[in-house]
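In: sequence-free structure coming up:
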């Protein structure tokens, strides 16, 4: 598409290649401005969006935004493309695809079948010409269901990651947060700790603690300590009880190298975790986190806009059949997403793109303290993502992560979303909450502030061990 031109409002705009067209069509965000990729005016942005809407989907199979021969993520995307699944929409433009996905003809079953035929660049392009209600309506029709010890992603369900971080990895503090979260019905997606250090011995201690909490209380959930994948592999070699292997990933080979990973290393970790065979309902054993701006912050963006690269990260994720994929949408900072408006739009785009690609999307609905955002912005994004059918969100005591020093969603926020939108936890976890006396099947909480049985004793005892 060299030398592509489009005229609008008496001006003629030139977009030299697909990479440029995608960047100029992106809704305004500070990261693209920082990289010098953003449209110079709103007129140029609209011209690019109109030109993008007229672009045949087949172009994305012949022109790459990062060269095939130089980037293993590009090779993964194109080599794994499912031509048979793509045949349904192969004759369409980006704008045609939007119209089709908004129609009643595109139901959940059809979108599931279509997912392997879509590339990350296609869905990124599509998101750029969608308004907010389009991002919500289309994503709401996408069902991506995964299983380990429970079932995540079913319709009218909203799961939570119980995130009991502690600035010194103190087991007592972690145990208190776990107990607090369970009492509010949090933790069905995963009980997942961000460790303060990447020490193997600390990782193994935390894994044993989480495993004992889950086993002794017969909680139908899974645990994860979000250490680097190489650290987790060492823990597996030493016999640690690893349920899920975690890793942050990005949309280019160079950005992943900055994280100390490659596709081959992820494949090794995937196979090692599968071999443990710890799942009872399924074997989705990977947990990935992403975020718009990660490639740019590593100087590894190849002149591609941050939202397109974020979608490419989901192309990496889906190759490994993860249980959970989480866009940590506002965590990287205002250099990439400046304010609440940009964070809200980015969170909806990320969820939309991941779901269309068949990825089990969650969102850390968050912001850093130096961003132009507040908890009201997060309430808006939480409500919109709940309506859009997000698989899971974060649950943290009081919304304030005392180890990572950022603001996210609390146990109470998840209860709000479930109540207002008529959502429920994963079915197996919901049955456990009812059985132990924390939350009844109708979603109401027991009047007694402590549940019956040994939950409080075992969790807090393990924290003292």
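Out: That came through fine. Source: prediction; values computed, not measured.
In: okay, CA-based contacts and neighbour counts for the rest of this
Out: Noted.
In: who are the neighbours in contact with residue 373?
Out: Taking CA atoms under 8 Å, 6 or more residues apart in numbering, we find residue 373 in contact with 339, 340, 367.
In: repeat for residue 267
Out: Neighbouring residues of residue 267 by CA under 8 Å, 6+ apart: residue 320.
In: and it, that's in a helix?
Out: Yes: with DSSP: H, G, I helix; E, B strand; the rest coil as the criterion, residue 267 is located in a helix.
In: Check the gap between residue 342 and residue 149 for me.
Out: Remark: distance between residue 342 and residue 149 (CA to CA, to the nearest Å) = 36 Å.
In: Neighbour count for these two, which is higher?
Out: Just comparing residue 342 and residue 149: by other CA atoms under 10 Å the higher neighbour count belongs to residue 149, 23 against 20.
In: Help me confirm that the more buried one is found in a helix?
Out: No: using three-state DSSP, the assignment for residue 149 is coil, not a helix.
In: Make sure it is actually in contact with residue 284.
Out: No: at 9.7 Å, residue 149 does not count as touching residue 284 under the criterion of CA atoms under 8 Å.
In: Give me the neighbour count for residue 298.
Out: By other CA under 10 Å, neighbour count at residue 298 equals 14.
In: what's the burial count for residue 109?
Out: If you count neighbours by other CA under 10 Å, residue 109 ends up with 11.
In: what about it, distance to residue 351?
Out: Counting by CA to CA, the gap from residue 109 to residue 351 is 18 Å.
In: Included below, for side-by-side comparison, is a second structure:
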């Protein structure tokens, strides 16, 4: 395995594959903090050149974190389709990139070859792709999933309604939810972040969301984003949950910091399929985000792009309904400014899609980051171009409970109008019945939540 190259008479030699992976990333503060980034642009280019020439088989045969030492590594390794892998194992990373970007390569073909790729291979090819490459490749991949309803159809842009409340007030949550629904937001999920990680709170929020869904016959799914063990206890107590949620890390140690491991995920998977209230087969909602492993000192010297890809390798085992990266939530220690957030959002979306996942993005930032709402608008437009499965909406783009900035309900409505996208088919039909959707866009009734407490509109 060749780990050196010469550029203009200067020889760049790298000590390990892990070093090549880290130094070939586009610049980001998290890699600087971890001490794995390139010292300058020249070294970054040299690392990319070395990475591009490596064979896929070399990456597999030299794991960055051996399966003997890490549960996530074992799961990724065991998930590989050996027949597909054998057909592409002698490709270089550069050849994989060229194949992905060929005009004649379809989304179905990308999903086929993805079964033979490890997460490290997918991360490697992302590192040598431009932003436009990431958009073009991801835009070809259509991933449909079904919980109560089906999302991911070509020509749609789905959305999570995030009606959080700083005191877990059920009436406050409903008020925010009604506003979301009035803008056509919530076809992917009504997903509530609770303040209190307690089974009774989780159950109350799940039931309140179900009550709204049943009263207005809304074709969607509910979820409360408490810790998975809290949700499990709420379900055992009779809570009606369509989806079960958990944040993931890309290493076993990182997941232990989240309070999870494979045996627990397996137990939760069995529970949501036996006691969950959904009709369809896809009943998981996972969230990820670059930098979480570094924050828990669980990165093993591996760069954050590769660790993020490993999250998706773990997620795909459970055939989730939704996956999203919370791209700018952790803060400037990991993604310093808008340029780094935009790049990470496009990387994460591409890598998730290349794992065959129904990928969404929380287009977000924190107030101590060198970014603003215009930057988020730009990233949202790029992701819509890349055919992202869903985006997250909060009232006025400002989450009053989590204290960060995301997209607003009307931002997502604007993106749909700009790109000619509709909500998921069943939800779009419901909006039409309610008088909120007319001739392929929102009607004049849209944006007024009083529709729901005046008793106006139609109910299915």
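Out: In hand now; what should we look at? What you see is a predicted model, and the numbers here were worked out from it, not measured in a lab.
In: Please state their TM-score.
Out: Comparison of the two superposed chains (TM-score structural alignment, normalised by the length of the second structure) gives a TM-score of 0.96, and 456 aligned residues with a CA RMSD of 1.6 Å.
In: that older thread, distance to residue 198 of the first structure, neighbour count and secondary structure added to the contacts of residue 373 of the first structure, as CSV?
Out: Listed next are these as CSV, based on distance: CA to CA, whole Å; neighbours: other CA atoms under 10 Å; DSSP: H, G, I helix; E, B strand; the rest coil:
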residue, distance to residue 198 of the first structure, neighbour count, secondary structure
339, 31, 21, strand
340, 32, 23, helix
367, 24, 29, strand
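In: What ranges does the stretch 201-350 of the second structure have for its helices?
Out: 228-236, 252-257, 262-275, 292-295, 304-315, 338-354 (DSSP state H, counting those that start in this stretch).
In: how distant is the strand or helix carrying residue 383 of the second structure from the center of its chain?
Out: Under the criterion DSSP states H and E, the helix or strand holding residue 383 of the second structure is helix 373-385. Relative to its chain's centre, helix 373-385 of the second structure lies at 15 Å (CA atoms, centre = their mean, to the nearest Å).
In: same check, this time on stretch 104-122 of the second structure
Out: Worked out by CA atoms, centre = their mean, stretch 104-122 of the second structure lies 18 Å from the chain centre.
In: cool, and stretch 445-456 of the second structure?
Out: 31 Å.
In: returning to what we had before: go through the helices of the stretch 201-350 of the second structure and name the closest to residue 11 of the second structure.
Out: Smallest distance to residue 11 of the second structure across these (CA to CA): 25.4 Å, for helix 304-315.
In: by contact count, what packs against that closest one?
Out: With contacts taken as 3 or more CA pairs under 8 Å, 6 or more residues apart in numbering; DSSP states H and E, helix 304-315 of the second structure sits against helix 71-78, helix 119-127, strand 284-288, helix 292-295, helix 338-354.
In: so that helix corresponds to what in the first structure?
Out: Counting by TM-score structural alignment, helix 304-315 of the second structure falls onto residues 306-317 of the first structure.
In: Following superposition onto the second structure, what is the mean distance for that stretch?
Out: The superposed stretch 306-317 of the first structure is, by mean CA distance after the TM-score superposition for the first structure, a mean 0.5 Å from where its aligned residues fall in the second structure.
In: just checking, what residue in the first structure corresponds to residue 336 of the second structure?
Out: Alignment note: residue 336 of the second structure maps to residue 338 in the first structure; criterion TM-score structural alignment.
In: Check the gap between its match and residue 405 of the first structure for me.
Out: 18 Å.
In: More neighbours: these two, which one.
Out: residue 338 (20 against 13).
In: The more buried one and residue 404 of the first structure, how far apart?
Out: Per CA to CA, residue 338 of the first structure is found 19 Å from residue 404 of the first structure.
In: likewise residue 433 of the first structure?
Out: Distance of residue 433 of the first structure to residue 404 of the first structure, given as CA to CA: 29 Å.
In: who has more neighbours, the two?
Out: When neighbours are counted by other CA under 10 Å, residue 433 of the first structure and residue 404 differ, and residue 433 comes out ahead with 25 against 15.
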